[in-house]
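1. any chance you could fold what I've pasted below:
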Amino acid sequence: MTAQRACALSELEQDAAKRVEVDGVAISVVLDSNGDVHAIGDTCTHGDVSLSEGFVDGDTLECWAHGSAFSLITGKPLNLPAFEPVPVFVVTIDGDDVLIDPNVKKEI
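-> As a prediction, the model looks like this:
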């Protein structure tokens, strides 16, 4: 499979997460304060809730329900109660399109 359009770059708000679904996979897409776009699995590994409803702080996305923060770079939780990472996906920008292949995890 190849990367598919997840959303438009212009739809993203800086320092906010947007939930998208690509080929049935829920993904949080984040435009950080440096202008970089990140894509991580949208489901918190602790509470099975949507991470895109959480809070972006620098290069982390914090779960709104229990406070676990996940690195947008590695997917690793930075604090408890979560202890399992979420997947991180490769993002390609083509014009205004944000492209993600949900079958290709970013190598950390």
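2. when you work out contacts or count neighbours from here on, use the C-alpha atoms and nothing else.
-> Fine.
3. wait, doesn't residue 69 sit right on residue 79?
-> Yes. Here residue 69 reaches residue 79: they are 6.2 Å apart, a contact under Cα atoms under 8 Å.
4. second chain to compare with the first, below:
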Amino acid sequence: MIAVCRVEELPPGESTRVFADVAVAVFNADGEFYAVDDTCTHQDASLSEGFLEGCFVECPLHAAFFDLRTGQPTCLPAKRPVRTHPVTIEDGVIHVHVAGHAGQSENAQEQEAVA
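-> Model prediction:
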């Protein structure tokens, strides 16, 4: 589990990046917090630098969209999902449970089963 920041330090519509075994992008989408691997699956752009629209993030490089709830791409050029990570709030602090760091998220396990 990785402590990201206090809830009030990540306002709605904003994102941040944390590092564990991989870089992870953490988003505040209208008060709901989501975390995905920070690298676009199309090319190596940082999703934390992308554009947040509701529960979707647009890659800043080639405009691929990803659903932050599932990691699934919603348009080309991305074809593969980004790995998602569970987020919890404890005592006002956002925590990310990074897949492969302290147990894996269900999304990561499904992706490994397909590979």
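5. residue in structure 2 paired with residue 57 of structure 1?
-> Per TM-score structural alignment, the equivalent position to residue 57 of structure 1 in structure 2 is residue 53.
6. can you pull the contacts of that match?
-> Going by Cα atoms under 8 Å, 6 or more residues apart in numbering, residue 53 of structure 2 touches 13, 29.
7. related to what we said a few turns ago, higher neighbour count, residue 69 and residue 79 of structure 1?
-> residue 69 (26 against 12; other Cα atoms under 10 Å).
8. how about the nearest residue to the more buried one, chain neighbours excluded?
-> Distances taken as Cα to Cα, 6 or more residues apart in numbering place residue 62 nearest to residue 69 of structure 1, at 3.9 Å, with adjacent residues excluded.
9. tell me, how many residues neighbour the counterpart of residue 3 of structure 2 in structure 1?
-> The alignment partner of residue 3 of structure 2 in structure 1, by TM-score structural alignment, is residue 5. If you count neighbours by other Cα under 10 Å, residue 5 of structure 1 ends up with 18.
10. could you find the closest non-adjacent residue to residue 5 of structure 1?
-> The shortest distance from residue 5 of structure 1 to any non-neighbouring residue, by Cα to Cα, 6+ apart, is to residue 99 (4.4 Å).
11. sec struct for the counterpart of residue 37 of structure 1 in structure 2, please.
-> Using TM-score structural alignment, the equivalent of residue 37 of structure 1 in structure 2 is residue 33. Assigned with DSSP: H, G, I helix; E, B strand; the rest coil, residue 33 of structure 2 falls in the strand class.
12. centre of the chain to stretch 6-20 of structure 1, how far?
-> Stretch 6-20 of structure 1 has its C-alpha centroid displaced from the chain centroid by 10 Å (Cα atoms, centre = their mean, to the nearest Å).
13. so which bits of that stretch are buried?
-> Using 16 or more other Cα atoms under 10 Å as the test for burial, stretch 6-20 of structure 1 gives 6, 7, 9, 12, 15, 16, 17, 18, 19, 20.
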